[in-house]
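Novice: Turn this into a model:
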Amino acid sequence: LGIPRVKIKIGESWGRRTERDLAGMGMARETVGDATELYVDANGGYGRKQAVRVMRAAAEFDVRWFEEPVSSDDLDGLRAVRDAVDADVAAGEYGYDLYYFRRMCEARAVDCLQIDATRCGGLTEWLRAAAVAAAYGLEVSGHCAPYLHMHVAAATPNLRHLEWFHDHVRIEQMIFEGARDPVGGALRPDTEAPGHGLELRVPAVEQFRTH
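Specialist: Sure thing, here's the model as predicted:
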């Protein structure tokens, strides 16, 4: 696939197992080597000072992306962590309207704004949220469902990357035609296909039909 980044989960048990979090980061770095960027996602599991302590303790692992170090609702906390660590702080995956994204950008709470078309109101709202981020000089990241985001991401000048989430990829490839694997770390949309380029595989979803 050629993807130059890998992300792991930390913040286990709402921040009560930091020794395991640090061990996991160490194992990940050892496994992927120095040429691959290491990302971590705490899912809001830490407190503000705890998040800073963990990232400082992980300095040797060269973590580049710190997703939701604290709750996404704690904008002051995100900003405090962002100001204190070297890794880029990211959040926004739960955003559901433009006001949510504007508040996060206005607070300077993140280095990269995450947007999820399945939650924010679809592809049009995704583009509007990305435009808000651009107005604050921020890049955006497509959260999950990479094939759904593929075309809209390609039309977004301030895109940093799409998330390649294996669970979502497995489902999308199972039920959609047009869900291709990345080549050289990049998804390339079919510019000849209409709309988002996906076609439902009706037989594949029949087994999930409810009556």
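Novice: Every contact and neighbour count from this point should use C-alpha atoms.
Specialist: Fine.
Novice: those helices in the chain, which residues are they?
Specialist: Using DSSP state H, the helices found in the chain span residues 12-15, 18-32, 48-57, 75-84, 98-106, 117-120, 123-135, 146-154, 166-175, 202-206.
Novice: would you turn the ones you listed into JSON lines with mean neighbour count and distance to Pro194?
Specialist: Putting these into JSON lines (neighbours: other CA atoms under 10 Å; distance: least, CA to CA, whole Å) gives the following:
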{"stretch": "helix 12-15", "mean neighbour count": "15", "distance to Pro194": "42"}
{"stretch": "helix 18-32", "mean neighbour count": "16", "distance to Pro194": "37"}
{"stretch": "helix 48-57", "mean neighbour count": "18", "distance to Pro194": "44"}
{"stretch": "helix 75-84", "mean neighbour count": "20", "distance to Pro194": "39"}
{"stretch": "helix 98-106", "mean neighbour count": "18", "distance to Pro194": "27"}
{"stretch": "helix 117-120", "mean neighbour count": "19", "distance to Pro194": "18"}
{"stretch": "helix 123-135", "mean neighbour count": "19", "distance to Pro194": "14"}
{"stretch": "helix 146-154", "mean neighbour count": "21", "distance to Pro194": "10"}
{"stretch": "helix 166-175", "mean neighbour count": "15", "distance to Pro194": "17"}
{"stretch": "helix 202-206", "mean neighbour count": "10", "distance to Pro194": "18"}
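Novice: mind checking which of these is nearest Glu68?
Specialist: Closest of these to Glu68 is helix 75-84, at 7.6 Å (criterion: CA to CA).
Novice: Give me the helices and strands touching that closest one, please.
Specialist: helix 48-57, strand 88-91 (3 or more CA pairs under 8 Å, 6 or more residues apart in numbering; DSSP states H and E).
Novice: any chance of the ones you listed in a markdown table, plus distance to His161?
Specialist: Formatted as a markdown table, these follow (distance: least, CA to CA, whole Å):
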| stretch | distance to His161 |
| --- | --- |
| helix 48-57 | 23 |
| strand 88-91 | 12 |
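Novice: what's the closest of the ones you listed to Ile10?
Specialist: helix 48-57 (10.0 Å).
Novice: quick one more, to check against the first:
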Amino acid sequence: MSRIEQVTAAAYRVPTDRPEGDGTLAWDATTLVVTMVRAEGMTGTGWTYAPAAAAGFVGEALAAVVEGRDALAIPAIWDALVRQVRNAGRPGLAGYAVSALDVALWDLKARLLGTSLAGLFGPARERVPLYGSGGFTTYDDAVTAAQLTHWVHELGIGRVKIKIGESSGTRAARDLRRVALARRVIGDDAELYVDANGGYTAKQAVRQAERMREHDVRWFEEPVSSDDLAGLRQVRQRIGADVAAGEYGGDPAYFTRMCQAEAVDCLQADATRCGGYTGWFAACAIAAGHNLEVSAHCAPNLHLPAAAATPNLRHIEWFHDHQRIEAELFDGAADPSGGLAAPATGEPGHGLTLRADAARPYRTA
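Specialist: Below is the predicted model:
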């Protein structure tokens, strides 16, 4: 038995490279919560993008549940963690904390066994398709065009996504103008996706979708709030396009309702919110049972090993904000050139190591 000796967590607030916003929120910094689990001289690392309070929650409520247990018995630990957060609510802050710990546990297990996490999971593919994601509503045309040009014409990424639904849907004309700009920049061959982050009403989303047809938009994400299943169904029935209902945050009842409502063409799952890698594979199995593909939401480097092991994967969101942080604060970040990324196979675990010196200036908890 490899007993877990110590569990720690820390929060890092990293400023954005410029102001960012979407249909319903705006921000100038992103908080990374990192968990570390130690056993037999090895350290497993996990992380999530969440309020700094998630780091405190790990120490207050979860560390004692994990310490002393067998590091290889992850299903038993995960079950104990889920029971521990019963009254705190499995989605939300507690879900972020459980997710980060689960990722750290899987990373630790692979390191203890002397193998890569991709090897431990078993590959369904060697490289994972991805799409460039950013195009924030706060960007002017020049910044938007430069980012899209970098992805498509410099890195060779053939799929890109921009944010629309600006100011909760009150700037629909600017949204359409930005979609037209994106298509002009990327050309006819690249796939164009949009994400309204729930900024529109259902009827407004249908109108916008009709107006975007001339620009060949292939993916319309969260046209209305992901809680509005009736609205999602209405949009899907009216426009017949791919619609992602938004990220799965760890509520199994919501997940099942979403699939049964036939409101989605492809499920977005987020391992940093839905229970780590354990939650990811459970979500992917349920999705497969409904004949749905899965797209990984954000945290691209964290998702790579699991995404490569998922037969019904469509792609990973190569989210600008998170990729920038992971490349700056971790050694081992992947290269997205050509629109495909490969998980680490020559290093133990997920292959990423926190660079303590780089992270230290951003630490808040």
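Novice: What is the aligned counterpart of Met104 of structure 1 in structure 2?
Specialist: Residue correspondence to structure 2 (TM-score structural alignment): Met104 of structure 1 is matched to Met258.
Novice: From Asp265 of structure 2, how far out is its match?
Specialist: Remark: distance between Met258 of structure 2 and Asp265 of structure 2 (CA to CA, to the nearest Å) = 11 Å.
Novice: swap in Thr201 of structure 2?
Specialist: Thr201 of structure 2 sits 19 Å away from Asp265 of structure 2, going by CA to CA.
Novice: Mind telling me what Val81 of structure 1 corresponds to in structure 2?
Specialist: With TM-score structural alignment as the criterion, Val81 of structure 1 matches Val235.
Novice: Test my guess that that match contacts Gln204.
Specialist: No: at 9.4 Å, Val235 of structure 2 does not count as touching Gln204 under the criterion of CA atoms under 8 Å.
Novice: one step back: looking at the helices and strands packed on helix 75-84 of structure 1, spot the one closest to Arg119 of structure 1.
Specialist: Here strand 88-91 is closest among the helices and strands packed on helix 75-84 of structure 1 (CA to CA), at 13.7 Å.
Novice: Quick one: list the elements packing against the closest one.
Specialist: Counting by 3+ CA pairs under 8 Å, 6+ apart, strand 88-91 of structure 1 packs on strand 63-67, helix 75-84, strand 112-115.
Novice: List the contacts of whichever residue in structure 2 pairs up with Asn158 of structure 1.
Specialist: Aligned by TM-score structural alignment, Asn158 of structure 1 pairs with Asn312 of structure 2. Residues in contact with Asn312 of structure 2 (CA atoms under 8 Å, 6 or more residues apart in numbering) are 284, 288, 292-294.
Novice: again with Arg257 of structure 2
Specialist: Applying CA under 8 Å, 6+ apart, no residues qualify as near Arg257 of structure 2.
Novice: how close does it get to Arg184 of structure 2?
Specialist: With distances taken as CA to CA, Arg257 of structure 2 is found 38 Å from Arg184 of structure 2.
Novice: Report the central residue of structure 1.
Specialist: By CA atoms, centre = their mean, structure 1 has its centre lying nearest to His143, at 4.3 Å.
Novice: That one is in contact with His161, isn't it?
Specialist: No: shown here, His143 of structure 1 and His161 do not form a contact pair, counting by CA under 8 Å, at 9.2 Å.
Novice: Read off where the longest strand along structure 2 ends up in structure 1.
Specialist: The longest strand of structure 2 (DSSP state E) is strand 6-21. Aligning strand 6-21 of structure 2 against structure 1 (TM-score structural alignment) gives no matching residues.
Novice: Taking helix 320-329 as reference, get the angle to that strand.
Specialist: 130 degrees (axes from the mean of the first three to the mean of the last three CA atoms, to 10 degrees).
Novice: counting contacts, what elements does the helix or strand where Val143 of structure 2 lies pack onto?
Specialist: Val143 of structure 2 is located in helix 141-149, with elements delineated by DSSP states H and E. In terms of contacts (3+ CA pairs under 8 Å, 6+ apart), helix 141-149 of structure 2 is packed against helix 172-186.
Novice: Tell me what angle the helix it packs on forms with strand 217-221.
Specialist: When the same axes, to 10 degrees is applied, the directions of helix 172-186 of structure 2 and strand 217-221 differ by 130 degrees.
Novice: Which stretch of structure 1 lines up against helix 172-186 of structure 2?
Specialist: Here helix 172-186 of structure 2 aligns to structure 1 at residues 18-32, judged by TM-score structural alignment.
Novice: what about that stretch, how far off from structure 2?
Specialist: When structure 2 is overlaid, stretch 18-32 of structure 1 sits 0.7 Å from its aligned residues on average, using mean CA distance after the TM-score superposition for structure 1.
Novice: Can you name the residues in contact with that stretch?
Specialist: Against stretch 18-32 of structure 1 from outside (CA under 8 Å, 6+ apart): 8, 10-12, 38, 54, 57-58, 61.
Novice: The residue nearest to the centre of structure 1 -> structure 2?
Specialist: By TM-score structural alignment, His143 of structure 1 lines up with His297.
Novice: what sits against the residue lying closest to its match once chain neighbours are set aside?
Specialist: In this structure, His297 of structure 2 finds its nearest non-sequential neighbour in Asp270, 5.0 Å apart by CA to CA, 6 or more residues apart in numbering. Contact analysis of Asp270 of structure 2 by CA under 8 Å, 6+ apart lists 247-249, 276, 280, 296-298.
Novice: Switch those residues over to a markdown table; also include distance to Ala54 of structure 2.
Specialist: Shown next, in a markdown table, are these (distance: CA to CA, whole Å):
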| residue | distance to Ala54 of structure 2 |
| --- | --- |
| Glu247 | 19 |
| Tyr248 | 18 |
| Gly249 | 15 |
| Gly276 | 14 |
| Trp280 | 19 |
| Ala296 | 22 |
| His297 | 19 |
| Cys298 | 18 |
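Novice: By neighbours, which of the residues you listed wins?
Specialist: Among the contacts of Asp270 of structure 2, Gly276 has the most neighbours (other CA atoms under 10 Å), with 31 neighbours.
Novice: do you know how far that one is from Ala283 of structure 2?
Specialist: For Gly276 of structure 2, the distance to Ala283 of structure 2 - CA to CA - is 11 Å.
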